[in-house]
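Student: structure of the sequence below:
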Amino acid sequence: MRTITTDDFSRPLCERSVVTIGNFDGVHRGHREIFSRVRRRADLLGAAAVVVTFDPHPLKLLDPERPLRLITTREQQRALIAESDIDLLLVIPFTPAFAATPAEAFVRTVLHGCLGVRALVIGHDYAFGRGREGDEQLLERLSGELGFELIALDPVGERELLFSSSAVRRLVAQGNVAGAVAMLGRCHRVTGQVVPGRRIGRTLGFPTANIVTANELIPADGVYAVWVEVAGELHQGACSIGVNPTFDGGSHTIEAFLFDYDGDLYGREIVLHFVDRLRDIVRFNDVESLMAQIRTDVARCRDLLMAGLPVEA
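Tutor: I've put the predicted structure just below:
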């Protein structure tokens, strides 16, 4: 998949394309259904499959007071989109000047002139452009005038559950990482670099990898069963998020204990795949009680992880 970041649409990037537009934070199952439709239509039309998105997320600029924690980093998002066999990811810098662009001008300049759109796939009730004026009604009119097909999809979900980025954010923020799997089609992931910590776990016989991360959406404080990815290999583990009240707190940390792993992780990048939440962070009266609880946590994690890495259809 090619990735192009530009706001220069003076030259063509595609001769023929099938396009979808959106923020696609989290690349959840609803997004992947859109990408699948784009890919299939592109194959039928002999066109490139194109995803258009924006950086930063428009709400970061348009509503900066709103507490928006993105599900994926840009690197994670790009990798997930590439998994859907997309040919081109066009990332448009979202600036105040671009935010003022009328939707019709965007369609004519970017979609028609630059991308040679032959079909446009949009999600349910999607709108874009200045004042969200790029709605289905406007697109229907322009599709007839400019000669492209408009494909508006129904809401994507399962039973009573509609897949949405806002719902994923809410579930993860509450610590319901198991519930998020049904929407994401995979575990919520946090990627980080292992850095030195207080080394408390090591003194207890449970050495942990303390990470710093660029991910914005961190699960609620607690203890979790996780798969830990190191250099492409998965290892069972437990993750603690929060302060350590038994040892007088300290800074907020994300610490992972990898079961049956023997190696130096300092400075390395690891990925935490959050499977389920075990419990809250609590203060123990003594170290022996804490160690007994850790042993219980490890046993529960092993049971939860026996089925492997959760993946939804």
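
Student: can we go C-alpha only for contacts and neighbour counts from here?
Tutor: Fine.

Student: strands of the stretch 101-250 of the chain, start to end?
Tutor: Secondary structure of the stretch 101-250 of the chain by DSSP state E, counting those that start in this stretch: the strands cover 117-122, 149-152, 157-158, 161-162, 188-195, 209-213, 222-230, 233-244, 249-258.

Student: distance to residue 90 for those strands - can I get that in JSON lines?
Tutor: Listed next are these as JSON lines, based on distance: least, C-alpha to C-alpha, whole Å:
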{"stretch": "strand 117-122", "distance to residue 90": "13"}
{"stretch": "strand 149-152", "distance to residue 90": "19"}
{"stretch": "strand 157-158", "distance to residue 90": "27"}
{"stretch": "strand 161-162", "distance to residue 90": "27"}
{"stretch": "strand 188-195", "distance to residue 90": "24"}
{"stretch": "strand 209-213", "distance to residue 90": "25"}
{"stretch": "strand 222-230", "distance to residue 90": "29"}
{"stretch": "strand 233-244", "distance to residue 90": "31"}
{"stretch": "strand 249-258", "distance to residue 90": "33"}
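
Student: this one as well, want them side by side:
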Amino acid sequence: MSGSISLKSAEAIAIGAFDGMHRAHQELFKRLGDKGAIVVIDKEDALLTPGELRCKYTHYPCLFLKLQQIRHLDAAGFIALLKKHFPHLKKIVVGYDFAFGKNRKYKAQDLHNYFDGEVEIVDEVKIDGVSVHSRIIKEYIKKGEIAQVNRLLGRCYEIVGKRVAGQGIGSKELVPTMNLKVERFLLPQEGVYATYTRIAQKKYRSVTFIGHRYVTDGSFAVETYILEEFTEGSDEIGIMFAAFIRKNKKFDSLHELKKQIEDDIKKAQEILKDIQC
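Tutor: Modelled structure (predicted):
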């Protein structure tokens, strides 16, 4: 649960899985008014904004309902549960493709038959002809199409990981990087990206590599090189993707790899002059 107002005082709620908290989701939140709240149906498979990270992208309080615990409910039982959590509930906002109840039997329009307050169903949101949908955003992430991902999200895509020890080769032979262990987040296509690295709530310009380290041990890594002076802080590190630079590729030597890294750094510096996260 998160937010500055009490869930109990909420009069309007938006319901959905809300993985991504993207621009279509934000259209639902715009309908909530001053006494709103967000109900997250948590399927525990979120890869864009896992868990309570969703709360970071809204000022409304969030109530998480685990799908496994409510999937057996019929329509009347579902509405009764909502009224229990929100005794002053007057309005429900959902997307056009919302479904609820056992086996997703009920659709958005069925809310009118079971809820005695206002129901607002928000139409599909498209940007440049592309539907803003978590499934579609995930496909763009897998392809490394970061510009399109960020356009649909309405912000830079961010992953969060824990800092771990690396090989030690970077600081000696290449450039010193932070190595991250990332779980639950969908990682972009293997390659190099212009990024911002977040440490203890401060953002720093950076270039990030995701992929197999072919020149050394062949292992998979997520590592970021910060392009400016920074202050060490929490071991929890955020990476915000600004732009794709190049795909991962093999090099015949550390010398060739270092030359490529130097070129990547120059490109990232130029890109980040124009893109903020």
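
Student: give me the TM-score for these two chains.
Tutor: For this chain pair, the superposition-based TM-score is 0.91 by TM-score structural alignment, normalised by the length of structure 2; 274 aligned residues with a C-alpha RMSD of 2.1 Å.

Student: re earlier: export the strands of the stretch 101-250 of structure 1 to a markdown table and tack on mean neighbour count?
Tutor: Below are the strands of the stretch 101-250 of structure 1 laid out as a markdown table (neighbours: other C-alpha atoms under 10 Å):
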| stretch | mean neighbour count |
| --- | --- |
| strand 117-122 | 24 |
| strand 149-152 | 18 |
| strand 157-158 | 12 |
| strand 161-162 | 12 |
| strand 188-195 | 21 |
| strand 209-213 | 20 |
| strand 222-230 | 24 |
| strand 233-244 | 21 |
| strand 249-258 | 18 |
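
Student: so which of these gets nearest residue 77 of structure 1?
Tutor: Nearest of the strands of the stretch 101-250 of structure 1 to residue 77 of structure 1, taken as C-alpha to C-alpha: strand 188-195 at 11.1 Å.

Student: the closest one maps to which residues in structure 2?
Tutor: Mapped onto structure 2 using TM-score structural alignment, strand 188-195 of structure 1 covers residues 157-164.

Student: aligned to residue 90 of structure 2, what sits in structure 1?
Tutor: With TM-score structural alignment as the criterion, residue 90 of structure 2 matches residue 118.

Student: wait, that match touches residue 20, no?
Tutor: No: Residue 118 of structure 1 is beyond contact range of residue 20, at 11.3 Å (criterion: C-alpha atoms under 8 Å).

Student: related to what we said a few turns ago, between the strands of the stretch 101-250 of structure 1, which one is closest to residue 70 of structure 1.
Tutor: Short answer: strand 188-195, nearest of the strands of the stretch 101-250 of structure 1 by C-alpha to C-alpha, at 11.4 Å.

Student: who are the packing partners of the closest one?
Tutor: helix 177-184, strand 209-213, strand 269-279 (3 or more C-alpha pairs under 8 Å, 6 or more residues apart in numbering; DSSP states H and E).

Student: can you redo these as TSV with distance to residue 292 of structure 1?
Tutor: Output for those, formatted as TSV (distance: least, C-alpha to C-alpha, whole Å):
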stretch	distance to residue 292 of structure 1
helix 177-184	25
strand 209-213	20
strand 269-279	14
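
Student: map residue 63 of structure 2 onto structure 1.
Tutor: So residue 63 of structure 2 corresponds to residue 90, using TM-score structural alignment.

Student: and its match, what does it touch?
Tutor: 3, 4, 5, 6, 50, 51, 52, 53 (C-alpha atoms under 8 Å, 6 or more residues apart in numbering).

Student: residue 244 of structure 2 now?
Tutor: With C-alpha under 8 Å, 6+ apart, residue 244 of structure 2 has these contacts: 144, 145, 146, 147, 191, 192, 193, 194.

Student: need the counterpart of the fifth one in structure 1.
Tutor: Taking TM-score structural alignment for the superposition, residue 191 of structure 2 sits opposite residue 222 in structure 1.

Student: I'd say its match and residue 238 touch.
Tutor: No: using C-alpha under 8 Å, residue 222 of structure 1 is not in contact with residue 238; the gap is 10.5 Å.

Student: what does stretch 73-88 of structure 1 contact?
Tutor: Taking C-alpha under 8 Å, 6+ apart as the rule, stretch 73-88 of structure 1 contacts 1-4, 24-27, 32, 35-36, 39, 48-51, 89, 214-216.

Student: so which of those residues belong to helices?
Tutor: 32, 35, 36, 39 (DSSP state H).

Student: right, and the last one touches residue 45 too?
Tutor: No: counting by C-alpha under 8 Å, no contact exists between residue 39 of structure 1 and residue 45, whose distance comes to 10.0 Å.

Student: who has more neighbours, the two?
Tutor: Comparing residue 39 of structure 1 with residue 45 by other C-alpha atoms under 10 Å, the one with more neighbours is residue 39, at 21 against 13.
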